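Student: Pasted the sequence and its predicted model underneath.
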Amino acid sequence: MGILLDLTIIFSIAALVLYLSARVRIPTIVGLLFSGLIAGPHGLRLVQATEEVELLAEIGILLLLFTIGMEFSLEKLLKTRKWIFAGGGMQVLFTTGLIFLVSRLVGLTWQQSLFTGFLFSLSSTAIVLHLLQEKGKMDSKYGGSALAILIFQDVAIIPMMLLVPYLSEAGGEGMHGLLELGKGILIVAVIIFLARKIIPGILRSVVHTRNQELFLMTILVICFATAMITYQLGLKLALGAFLAGLIVSESEFSYDALSHMLPLKKIFTSIFFISIGMLLNVSFFAGNAFMIIGLTILVMMIKTSVIVAVGLQLKLSIRNALIVGLSLCQVGEFAFVLANAGRDSAILSTDQNQVFLAVSIFSMAVSPFIIGLAPKIATWVVTRGAIKKFARKTEFNLVGKHLHRCTKRNHLVIIGFGSSGQILAGQAHENDIGYSIIELNEKISTQFLNEGEPVFPGDGRSEDVLLHAAADRAKTIVIAVHDAAAAEAITIASRKINHSAHIIVRSRFSSEIETLIKLGANEVIPERLEAARRISERTIVQFTKMA
């Protein structure tokens, strides 16, 4: 009855906390961590069977890494390899390096410093992707860049976990440590090779039975058996689970397997995050509040600075680089998985673990508010003094020295040359309507310049760019960009230089209409509302034909 009672208490508290979290828009992970804090030994002490809870949490880690392995796609990596490998690689490397130096300055050993760098280099995939999807920013330039860095971080945890045993005092040193690491990599390669030859055939046979329960049990056996084999060979259970997911991802049944595993993963990973919350000592946090808040600010500033520098190096505008940096400045959920492995190897002391937990949870708690304000903060920063001059060189300045200033009058200006802008340009051409185009993406603008389109590469928020495209003499200005904050800034800039133009803005949500109209737009067309209308019209047409 002990474990059943404890689970009832845990899930009851979690349900209440998650309800309240949803009401005040706090991420689910933060709510689960606080649930553990309330129920745990440092809170109300409602849970007694802590060992059993930790066992269930271990299953949660296995299922979490298993599903990450199943979602891992080599094709996805290759599509955005520049940002994943260069952007994500530099972010993890430089963040780890800077945290390592700071940790050494405060007296940590080199092993502890490197491990701390690993922990704080990771960001929260769950929080960031949820908020970007909620705000409809996944297709934006900064949304795609943030996703690429997160993908690299999710993959980077595997080599980090391989290194954990060699960072402990009892771990390998010198050549012995390198040999052990090489042995681990070899074991991983052999398991993947053998399993890819065996697993697809097994899954094919199971699928032919059309028995859903058998399919689920087979997937679980693959997960736990691979984890046990890697553990027996001296590697981490979690690494084995990731490998099992990677093996299943190569099968044509991977999506079906993933859909079966998601409910189980959600339940057990919830228990994992609750168990992490149970470890946080409130008294320790209260007694060291100023230090913890200071360290949290320092970690977030380091991560933001590194990501901004990496973004600028990869030709991202300073504004978008700032938004990515602010979005990824928190510590992530996979840091808890890594810290769990570190506790087994006793890399950090009890107090050092408490500092890590407090900084991580605090950074995750404030993250939604920072991400929500990131576009406004970035816009404010790039309009200040010296930053404004630098921003004009990197993002607001007209890249299009290929073209002289546009001489057209009473024409159409299209800002944002994605699919909507291209369709509009085609219609304008067919109807002999003169037009000019403003496009920030250098690859797109270069492509269409070479095709003879009147493209002015640059940022529509800049008056210089607008004037070069003759927006001050335009009859109609169409703003078709994905970023809502950018659309607002372009609307303001366009109305400032042209009081009489008819400004049409494409938006994602109907909630943005009122703001854009106040800023100077004449018409705002929400994508989702327009799509719903067209679907309704087509549906009615079909039924009218039938009648």
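Tutor: Structure's in. What do you need? Residues are numbered from 1 along each chain as shown.

Student: For the rest of this, base every contact and every neighbour count on C-alpha atoms.
Tutor: Noted.

Student: what are the ranges of the strands in the stretch 401-547 of the chain?
Tutor: Assigned by DSSP state E, counting those that start in this stretch, the strands in the stretch 401-547 of the chain fall at 412-415, 435-439, 455-457, 476-479, 502-507, 523-526.

Student: Of all the ones you listed, which one comes closest to Leu194?
Tutor: Of all these, strand 435-439 sits nearest to Leu194, with 49.3 Å by Cα to Cα.

Student: Give me the helices and strands touching the closest one, please.
Tutor: Counting contacts by 3 or more Cα pairs under 8 Å, 6 or more residues apart in numbering; DSSP states H and E, strand 435-439 is packed against strand 412-415, strand 455-457.

Student: What is the first one packed up against?
Tutor: The reference is to strand 412-415. helix 419-430, strand 435-439, strand 476-479.

Student: Below is structure B, check it against A:
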Amino acid sequence: MQPGLAPEVFFVLLAALCGGLLVRLLKLQPIVGYILAGVVFGSIFPVYGGQIQKLAEIGAVLLLFSVGIELSLSKLARVAKVAVIGAIIQMAFISLLAYGLLSVLGLNPLTAFILAFGFSLSSTAVVVKILTDKGEENTLHGEIMIGWLLVQDLAVIPMMVVLPAIASPGEGGVIGASILALGKAVAVVVGTLALGKLIVPFVIHKIAAINSRELLVLSSLTLALGTAFLTSYFGVSPALGAFLAGVVISESQENHAVFAETRPLRDIFVALFFVTLGFLVTPQTVIANIGIILVMATLVIVAKALAVFVLTVGLGYHGKTAIAVALGLSQIGEFAFVIFSLALALGLIEPTTATIGVATTLLTLVATPFLFRSITPTWRKARDSFVKISFLEKIVTGGDRRESPAVEYKEHIIICGYGRVGGWVGKALDSMSMPFVVVDYNQAVISDLRKKGIEAIYGDPTEKEVIEAAGVKNAKVVVLAIPDETSQEEIIAFVQNVNPSAKIISRVHKDEAWDKLKILKVDKVIQPEFEAAISMIRTILVSMGKTKEDINERTKRIRLSHAMT
């Protein structure tokens, strides 16, 4: 009896599961495990690679569909200048640098161009996951990273349009075919978006009103795959069609519901896509080219980090923000896999070249969590080095702390970090006319506060001179509204040393951080998620008719239990 496709899909998903679990134990990203599973599985059953390729292509289509749904122009607007200018210049610089190096290594111009473009991209999936886990997606550096990644993701679309034209240029040559393909793509994009905005939100809204999750999923997937089919019919990449379908749905009120409902199915097909990428990586090729792979991965990380750092500082941001953005975006992204896979399918690159590209990308993804952990130590070392060179120190730190007016603050409150949490605290204190000083290294925030007549100091609150300028020796309360645990600990140590009587109030994101700050004898540690749970519990108890005394007693017990766990 012919087993058909089912055994291959079963074994590939099993391999993806095992690989994903393994890397999770190592605190790495599932993508890494999927590709490694593909490497192992492909070595044992190489014939299966071609048989599940069609399913993997659906994974690529659904990946672009979800990117379209998640497209947030409002987030991009907040950091548009640094995200758009920075991402475009960084991609151009890294592409040119990588192209030159790959050409020196003997690759032909087209192959070098494809790999170089892939190397210029960073990983949206990995970076956003790490930022979310750390509770930093809404910080200044988090928003810059997400905006930067969004611009990079959008830049992938023209590349996916041009590659098929390069593969089959026709009589007009490569340049003519590329221009024609881009023109056709623009026409398809405009037509799809115009038609889609008129029809799709209305249809999705009507289907959602039926209150059937199955119909919502089916209609969304039909739209994604149907648009992919239509765009491919007009000679445009199916992935671009799926992306456009996602963009159209992102304009509807039901965009979050569609994303949530289709995500499980998308994740399965995306896993298949990354596993099949592992089939491209032959261990023998990796071993034979390990020197090139290690050198390329190292050079990409270093060059990209330096480029992003210089651009972010050059666009007016504090050195600490620039270091975080630079290290956070220094890897190669998952869309490089999409580009390499497409180029291989079109016959534009050799399997050996694809293996080198995938292995190099994989290595940088493995390094990403460690690069994020090195942000604060790297900033400390960089700050100490910049201090020795006055003009560099002024460029990187803004030099603003030296120009701050010498105000004698007394019996006041210091707010370190003026994001969402710090902002609400500041607004409340301002409404009660209580004296407070804000310390933040977001120049736009500081400028806005000063225009409102609020005392604000630009700089990193972990720096001695900055926190002293805020009058820490005379402060009554110090509020730590910054999410970075290491920075919190530095500020706590300094405050406790120079002003032991000051009350310290700090926010935390994780339970482990809560425990650590209690050991450091912080006066009040607040965990926003826990406080939200307490508020919900109080509301529930009120709705159940419990007395005020009973509610207070029960929530007190919960707080005590939380403190002991």
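Tutor: Right, received. Where do you want to start? Here the structure is a predicted model, which is why all the values come from computation and not from measurement.

Student: Now the TM-score, please.
Tutor: In this superposition the chains share a TM-score of 0.89, using TM-score structural alignment, normalised by the length of the first structure; 544 aligned residues with a Cα RMSD of 3.0 Å.

Student: I'd like the helices and strands packed on strand 435-439 of the first structure written out as CSV, with distance to Thr515 of the first structure and mean neighbour count added.
Tutor: As requested, these are arranged in CSV below (distance: least, Cα to Cα, whole Å; neighbours: other Cα atoms under 10 Å):
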stretch, distance to Thr515 of the first structure, mean neighbour count
strand 412-415, 19, 27
strand 455-457, 27, 28
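
Student: will you turn these into TSV that also has distance to Val505 of the first structure?
Tutor: Output for those, formatted as TSV (distance: least, Cα to Cα, whole Å):
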stretch	distance to Val505 of the first structure
strand 412-415	10
strand 455-457	19
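
Student: now for these, which one comes closest to Lys389 of the first structure?
Tutor: strand 455-457 (18.5 Å).

Student: Superpose on the second structure and give me the mean offset of that closest one.
Tutor: Aligned to the second structure and superposed, strand 455-457 of the first structure gives a mean residue distance of 2.4 Å (mean Cα distance after the TM-score superposition for the first structure).

Student: got it, and stretch 217-231 of the first structure?
Tutor: Mean deviation for stretch 217-231 of the first structure: 2.4 Å (mean Cα distance after the TM-score superposition for the first structure).

Student: contacting residues around that stretch?
Tutor: 62-63, 66, 187-188, 203, 206, 236-241, 243-245, 257 (Cα atoms under 8 Å, 6 or more residues apart in numbering).

Student: And that stretch, what's buried?
Tutor: Across stretch 217-231 of the first structure, burial judged by 16 or more other Cα atoms under 10 Å covers Ile219, Leu220, Ile222, Cys223, Phe224, Ala225, Thr226, Ala227, Met228, Thr230.

Student: and those, which of them are in helices?
Tutor: Residues of these located in helices (DSSP state H): Ile219, Leu220, Ile222, Cys223, Phe224, Ala225, Thr226, Ala227, Met228, Thr230.

Student: Aligned to the third one, what sits in the second structure?
Tutor: Applying TM-score structural alignment, one finds that Ile222 of the first structure aligns to Leu223 in the second structure.

Student: Enumerate every residue touching Pro200 of the first structure.
Tutor: Shown in contact with Pro200 of the first structure (Cα under 8 Å, 6+ apart): Val248, Glu250, Ser251.

Student: make that Leu362 of the second structure, sorry
Tutor: Val32, Ile332.

Student: For it, give its distance to Ile332 of the second structure.
Tutor: Per Cα to Cα, to the nearest Å, Leu362 of the second structure is found 8 Å from Ile332 of the second structure.

Student: Ok, Gly426 of the second structure next?
Tutor: From Gly426 of the second structure across to Ile332 of the second structure, the span is 39 Å (Cα to Cα).

Student: Of those two, give the one with the bigger neighbour count.
Tutor: Ile332 (28 against 23; other Cα atoms under 10 Å).

Student: which non-adjacent residue is nearest that one?
Tutor: Leaving aside its sequence neighbours, Ile332 of the second structure sits nearest to Ser122 (Cα to Cα, 6 or more residues apart in numbering; 4.5 Å).

Student: Need the three-state assignment for the one you found.
Tutor: Recorded secondary structure, Ser122 of the second structure: coil (DSSP: H, G, I helix; E, B strand; the rest coil).

Student: May I ask you to name the longest helix in the second structure?
Tutor: Looking across the second structure with DSSP H, the single longest helix is helix 173-209.

Student: how far is it from where the chain is centred?
Tutor: Computed by Cα atoms, centre = their mean, to the nearest Å, the chain-centroid distance of helix 173-209 of the second structure equals 26 Å.
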